[in-house]
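In: sequence and predicted structure are below.
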Amino acid sequence: MKILQFYVPCKGLRVGIMEGNSDEVFDITSSGVQSTLDLIKRSILLKMPIESIVKSQEKKGKFSYSELNIMPDKTKPHLLLPIYPPEVWGCGVTYKRSAEMRDDDTTSAKGIYDYVYSATRPELFFKATSSRCSGPNDYICIRSDSVLTAAEPELAYVLGDGKEIIGYTICNDVSAWDIERENPLYLPQSKIFYGCCALGPVISLNSEIKDPYNLNITCKIIRNGSVIFFGGVNSSKI
């Protein structure tokens, strides 16, 4: 099962579910479930799987995913962030190639990234609050003082109160590489700014992902209608 959020004119934010490979999105919004965060909190409070909570919710409408998958437009139903996260945290140097590349590019403190890659304690950094996040088909941003901002597609985990994995989504960890390369102490400035974190389009619940270490992650950058970059990696390389 997948959970998501979408906008409907005159109704505002709605909570939706998708089952299997169907294109159908069912609206399960209620007084007790007005966001996916409400749904997750209710699951934790009642100590019930989200799937069980969903079964008790009335389906109040049906949409097709394809009709929702458009750029945000207040006059049309469209996808929103799959969750408004209280906090987003990131793990750095998760790929060997990334460690080697970042050590080569850094003008000071050589070897620190390669060390972190193999260390027991990971590199963790604060990334964003919900106000700094962008949803599906929406704009991301760059810092005005950066000349080299890069897309960094990542597998994102949605965690519960006990740090248990609720589900997975996709994150674009937009980063100002030139600022971090100047000095690793500038990492917060390279990572945190308005529109620095894109999430979505849906949250695939933990029960749906059989092996999170065998997922293909791809990134395609389109500019003026043309694909200028396409790449991918399997999560087994993490």
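Out: Yep, it's here. Numbers count the residues shown, from 1 in each chain.

In: hey, let's count contacts and neighbours off CA atoms from now on
Out: Fine.

In: hmm, who's touching whatever helix or strand residue 98 lives in?
Out: Taking DSSP states H and E as the criterion, residue 98 maps to helix 96-105. Here helix 96-105 makes contact (Cα atoms under 8 Å, 6 or more residues apart in numbering) with 93, 110, 111, 112, 113, 114, 117, 181.

In: after that helix, next one along is what?
Out: Next element after helix 96-105 (DSSP H and E): helix 112-118.

In: helices and strands around the helix or strand following that following helix, which ones?
Out: Per DSSP H and E, the first helix or strand lying C-terminal to helix 112-118 is strand 123-128. Counting contacts by 3 or more Cα pairs under 8 Å, 6 or more residues apart in numbering; DSSP states H and E, strand 123-128 is packed against strand 88-92, helix 187-191.

In: could you give the separation of strand 123-128 from the chain centroid?
Out: 13 Å (Cα atoms, centre = their mean, to the nearest Å).

In: what's it in contact with?
Out: With contact meaning Cα under 8 Å, 6+ apart, strand 123-128 is reached by 87-93, 116, 173, 188, 191-193, 196-197.

In: how about it: buried residues?
Out: Across strand 123-128, burial judged by 16 or more other Cα atoms under 10 Å covers 127, 128.

In: before we move on, the earlier item: among the helices and strands packed on strand 123-128, which is the most enclosed?
Out: Stretch with highest mean neighbour count among the helices and strands packed on strand 123-128: helix 187-191 (a mean of 19; mean count of other Cα atoms under 10 Å).

In: alongside the first one, take a look at this:
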Amino acid sequence: MLDLIECGPDALAAVRALMAEADAGQNADAIVPADTALNAPIPAPRKNVLCVGRNYAEHIAEGDRAQKQNVGVTEYPVFFTKPPTAVVPPGGDILIFPTVSTNIDYEVELAVVIGTAGRNITKADAMAHVFGYTILNDISARDIQRRHGGQYFKGKGLDGSCPIGPWIVTADEIGDPHDLNIGLTVNGEQRQDGTTKDMIFDVPTLIASLSEGMTLEPGDIIATGTPSGVGYAMEPPQFLKNGDRIVCAISGIGTLSNTVRTV
């Protein structure tokens, strides 16, 4: 996939031609059986996954209530990262390490995949750098976040904390990434139910801000934040436990399903 993204529009056109032959029955080797187990679309990102915190107003409000604080909306985007070792495929296990954390939470997010490299990208040019979109579940160890002074990296960087998938939908197939339904269920119970139109900082703003003095490269993944409904903000808090089934859904992309496993 990284090679395909780096090779640009001509390579993507060649893949589409192969799939057209498959649809016409001329190239059976290009057909993927329905029961094929999928890997993460980019199973080994070359860099950390880039993430955005506090990008939906209702999520900010619920977090402030739960933590008895009043940070509110920030003037600039809040960024953190998740290491490549955190990536989990569709159907893979979300890991819980009980001796490390007992407050494991979920966050469904629209993820942007960069297609064309750039630095100091303007908002006006930002969307031309997008290859496509996928779903990401930003699994978070809330107690670790608090333990380390509220910073995000350690609490969001554990192994098994970054399910991604089920595939990348190319940018031309998504009319408006800011008008997608986004939600998450735990064991069939709806926990998150929102729309990407509620993002505080939209995709062009995030790309422009991230690329200031820092090169974004083909295959870079940007998770754009989560709507309200996270477990730690519920009364009482509802953290993930062994055997829970988490399903993330974004319209136009599909669903990403994973199961929690204690190790």
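Out: Sure thing, it's come through. Just so it is clear, the model here is predicted, and its values are computed rather than measured.

In: picking that back up, mind putting the helices and strands packed on strand 123-128 of the first structure into a markdown table with distance to residue 101 of the first structure?
Out: Formatted as a markdown table, these follow (distance: least, Cα to Cα, whole Å):
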| stretch | distance to residue 101 of the first structure |
| --- | --- |
| strand 88-92 | 13 |
| helix 187-191 | 16 |
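
In: and the helices in the first structure?
Out: Counting by DSSP state H, the first structure has helices at residues 36-46, 50-55, 65-68, 96-105, 112-118, 177-182, 187-191.

In: of the ones you listed, which is nearest residue 142 of the first structure?
Out: Ranking the helices of the first structure by distance to residue 142 of the first structure, with Cα to Cα as the measure, places helix 187-191 first at 9.7 Å.

In: excluding chain neighbours, give the residue nearest to the alignment partner in the first structure of residue 181 of the second structure in space.
Out: Counting by TM-score structural alignment, residue 181 of the second structure lines up with residue 216 in the first structure. Nearest residue to residue 216 of the first structure in three dimensions, chain neighbours excluded: residue 234, at 4.4 Å (Cα to Cα, 6 or more residues apart in numbering).

In: counterpart of the one you found over in the second structure?
Out: Counting by TM-score structural alignment, the partner of residue 234 of the first structure is residue 195.

In: for its match, list the residues it contacts.
Out: Taking Cα under 8 Å, 6+ apart as the criterion, residue 195 of the second structure is in contact with 178, 179, 180, 181, 182, 227.

In: just residue 139 of the second structure next, same as before
Out: 94, 104, 105, 106, 107, 156, 161, 162, 163.

In: from the residues you listed, which is closest to residue 12 of the second structure?
Out: Within these, the smallest distance to residue 12 of the second structure is 24.7 Å, found for residue 163 (Cα to Cα).

In: so the closest one touches residue 85, yeah?
Out: No. Between residue 163 of the second structure and residue 85 there is no contact, the gap being 10.9 Å when judged by Cα atoms under 8 Å.

In: tell me which of those two has more neighbours.
Out: residue 163 (27 against 16; other Cα atoms under 10 Å).

In: map the more buried one across to the first structure for me.
Out: Match for residue 163 of the second structure (TM-score structural alignment): residue 198.

In: residue 78 of the second structure now?
Out: Checking TM-score structural alignment: residue 78 of the second structure goes with residue 123.

In: sorry, back to before: what about the match of residue 181 of the second structure, how many neighbours?
Out: By the criterion of other Cα under 10 Å, residue 216 of the first structure has 12 neighbours.

In: I'd say residue 98 of the second structure and residue 261 touch.
Out: No. If you go by Cα under 8 Å, residue 98 of the second structure and residue 261 don't touch, sitting 10.6 Å apart.
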